[in-house]
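*Asks:* Take this sequence and fold it.
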Amino acid sequence: MPDRLFVIRDYHAGDADTTLALFQRAVREVASRDYTPADIEAWAGHIDPGVWANSLERQFTWLAMLDDTPAGFASLNDHGHLDMLFVSPDHQRCGVASALLMTAEQAVRQRGMHQLTTEASLTARPFFEAQGFEVMKAQAIERRGQVLRNFWMEKRLDHTRSAL
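*Replies:* Okay, the predicted model is just below:
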């Protein structure tokens, strides 16, 4: 997306529906190349909006915005675990995920932690590896009767370098 800049902002309570829709589109349109239709439905279908909103409000959550359009979001828990990082199918490979990850890394460093963890999908694993994460173990997670494969990944953070 040439000549357009996005900004990272904090999540607001009114962003719940927007982030849920973005998550579902990302899973259904992007992750679908690595997961079966049944996997996708188990992962992204039948999500309670109240539970979704509560989860994001309890974490450090950020949105990447292009003008008034959400391009992606990330959420980080108190223990330095990147719970979610999803980019709209309309804004893939534009630097959105990298900027959100940089924001999360900065938050982890500011809290004096030395590593960032995540559970990366088959689709996201190459991105996280390119960002310095290492696979610690392959996982098989049961969700709504389906077994979804993902990877527990960790990144050691260098505290002598600050995120820009």
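*Asks:* contacts and neighbour counts: CA atoms only from here.
*Replies:* OK.
*Asks:* could you pull out the helices for the chain?
*Replies:* In the chain, helices defined by DSSP state H lie at 16-29, 37-44, 49-57, 96-110, 125-130, listed in chain order.
*Asks:* The structure of the following sequence is requested for comparison with the preceding one:
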Amino acid sequence: MRPYAPADADATIDIFLRAIREVSSKDYSSAQIEAWAKVEDRGLWAERRISRPAWIAEIDGEPVGFSDLTADGCLDMMFVHPEFQGLGVASSLLRRVEEKARTLGFRRIYTEASRTAQSFFERKGFRVISRQTVEKRGQSLENFLMDKHYAE
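*Replies:* Predicted structure coming up:
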């Protein structure tokens, strides 16, 4: 596990696109996947990752997952490469996010979890606040606003 660096933009974009196309495709239609799995502005993508605490999970020096935390306590993105699912990568990333949230004094973090990720977050102590529908390039996608509270 290491902090995100500007040179990680292409690796994180690849992980993001492959995770959606190869993993989330079991929970969303092909039209929804096509609308979601796009990065139109690589520069904006890189700027968002570098503007906040963000981490890269590596195995044998290769990026296999990433996550980040916004200033208001949102775990905005967490994606794991399809070939490295089920190895504890997401759990390790979440531990890092939670450690940072606690050091920043957050008593709560939240996320907008896909159908694919909902059960993972529930197993990690998050609760569903509400079911949401978001629009991506003309497609409606269901996700779940979830949060987790920490003791003081």
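*Asks:* Pull the number of nearby residues for the corresponding residue of the second structure for D15 of the first structure.
*Replies:* Matched by TM-score structural alignment, D15 of the first structure corresponds to D8 in the second structure. Using other Cα atoms under 10 Å, D8 of the second structure has 17 other residues around it.
*Asks:* Same check on L94 of the second structure?
*Replies:* Neighbour count of L94 of the second structure, defined by other Cα under 10 Å: 20.
*Asks:* how about it, what's its match in the first structure?
*Replies:* Residue correspondence to the first structure (TM-score structural alignment): L94 of the second structure is matched to L101.
*Asks:* which residues sit in contact with its match?
*Replies:* L101 of the first structure is in contact with A74, L85, counting by Cα atoms under 8 Å, 6 or more residues apart in numbering.
*Asks:* and the gap between it and I40 of the first structure?
*Replies:* Going from L101 of the first structure to I40 of the first structure by Cα to Cα, to the nearest Å gives 24 Å.
*Asks:* now swap in E154 of the first structure and tell me
*Replies:* Plainly put, E154 of the first structure is 25 Å away from I40 of the first structure if you go by Cα to Cα.
*Asks:* what does S121 of the first structure give?
*Replies:* For S121 of the first structure relative to I40 of the first structure (Cα to Cα), the value is 12 Å.
*Asks:* shared neighbours of those two, anything?
*Replies:* With Cα under 8 Å, 6+ apart as the test, S121 of the first structure and I40 both reach A31.
*Asks:* nearest spatial neighbour of the residue most central in space within the first structure, skipping sequence neighbours?
*Replies:* Residue closest to the average C-alpha location in the first structure (Cα atoms, centre = their mean): L85, at 0.8 Å. Excluding the flanking residues, the one nearest L85 of the first structure by Cα to Cα, 6 or more residues apart in numbering is A74, at 4.2 Å.
*Asks:* Report the contact partners of the counterpart of the one you found in the second structure.
*Replies:* Using TM-score structural alignment, the equivalent of A74 of the first structure in the second structure is S67. Residues near S67 of the second structure by Cα under 8 Å, 6+ apart: A54, W55, I56, L75, D76, M77, M78, F79, L93, L94, V97.
*Asks:* residues contacting the fifth one?
*Replies:* Right, D76 of the second structure. S67, D68, L69, T70, T111, E112.
*Asks:* Just tell me what the fifth one corresponds to in the first structure.
*Replies:* Going back to what we said before, that points to T111 of the second structure. For T111 of the second structure, the residue aligned by TM-score structural alignment is T118.
*Asks:* Its match is in contact with N150, isn't it?
*Replies:* No. T118 of the first structure lies out of contact with N150 (Cα atoms under 8 Å); the separation is 9.9 Å.
*Asks:* What number of residues are in the vicinity of G86 of the second structure?
*Replies:* By other Cα under 10 Å, the residues close to G86 of the second structure number 10.
*Asks:* Contact partners for it?
*Replies:* Listed by Cα under 8 Å, 6+ apart, G86 of the second structure has no contact partners.
*Asks:* if I look at the aligned residue in the first structure for K136 of the second structure, how far off is A42 of the first structure?
*Replies:* Matched to the first structure by TM-score structural alignment, K136 of the second structure sits across from R143. In this view, R143 of the first structure and A42 of the first structure are 6 Å apart by Cα to Cα.
*Asks:* who's more crowded, those two?
*Replies:* Taking other Cα under 10 Å, R143 of the first structure and A42 do not tie; A42 has more neighbours (18 against 12).
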